[in-house]
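Visitor: This is a predicted model, with the sequence first.
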Amino acid sequence: RKKSKKDPDAPKHPMSAFLYYLTSERPRLAEHLSDMSIGQQTKIIAKQWKIMDENDRAPWEKLAKHDKDRYARERREYQS
């Protein structure tokens, strides 16, 4: 099965709130968890994310919403 080529001008998909959290936390925790693989580090950060309440998640949820809105806007422009 051949993989279709992506259009380089197409808008990038939005990041989830968890991905925003992950990109902010991984560098901070990397020095403490440097002996672990990236996958193991991600599992630890994912556990932290799961136990967070809505108020703690709010900043990343807000970023994700803005990115989702950006993607919708760029997609409309791209398709027209």
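Guide: Thanks, I have the structure now. Numbering: from 1, shown residues only.

Visitor: use CA for all of it now, contacts and neighbours both
Guide: Will do.

Visitor: residues of the longest helix belonging to the chain that come out buried?
Guide: For the chain, the helix with the greatest residue count under DSSP state H is helix 54-79. Residues W60, E61, L63, A64, D67, K68, Y71 are the ones in helix 54-79 that count as buried (16 or more other C-alpha atoms under 10 Å).

Visitor: let's bring in a second one:
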Amino acid sequence: MPKESRASTKGAKGADTKRSKRGKKDPNAPKRGLSAYMFFSQAQRTNVQQENPDAAFGQIGKILGERWKSMSEDDKQPYKDKAEADKKRYEAEKAKF
């Protein structure tokens, strides 16, 4: 009896039973609010890329994460304020939707 390859049995084994039945997301739905870290990373990504031109995408993310962790709470506060404002915007848009 020939041994089947792992790839051929992987997809056939219960694939239909594990699929989610969730519908598609409405494209007009409001976008969720960004976190304080995401506002920080958007603001600092170009600086990190210029300082490390040969860094890969994942390495840039690691550098940004290290910088975020090393920041004081006072330095993080502007980004936290932006995140709170964005959260309020999302809640308002969600209520209208």
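Guide: In hand now; what should we look at? All values derive from a computational prediction rather than experimental measurement.

Visitor: Using a markdown table, lay out the buried residues of helix 54-79 of the first structure together with distance to K2 of the first structure.
Guide: What follows is these, written out as a markdown table (distance: C-alpha to C-alpha, whole Å):
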| residue | distance to K2 of the first structure |
| --- | --- |
| W60 | 37 |
| E61 | 36 |
| L63 | 35 |
| A64 | 32 |
| D67 | 31 |
| K68 | 30 |
| Y71 | 27 |
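
Visitor: for these, which one is nearest Y78 of the first structure?
Guide: Closest approach to Y78 of the first structure among those (C-alpha to C-alpha): Y71, at 10.1 Å.

Visitor: Just give me the match in the second structure for that closest one.
Guide: Mapped onto the second structure by TM-score structural alignment, Y71 of the first structure lines up with Y90.

Visitor: swap in L22 of the first structure?
Guide: Counting by TM-score structural alignment, L22 of the first structure lines up with S41 in the second structure.

Visitor: That match and P30 of the second structure, how far apart?
Guide: Distance of S41 of the second structure to P30 of the second structure, computed by C-alpha to C-alpha, to the nearest Å: 22 Å.
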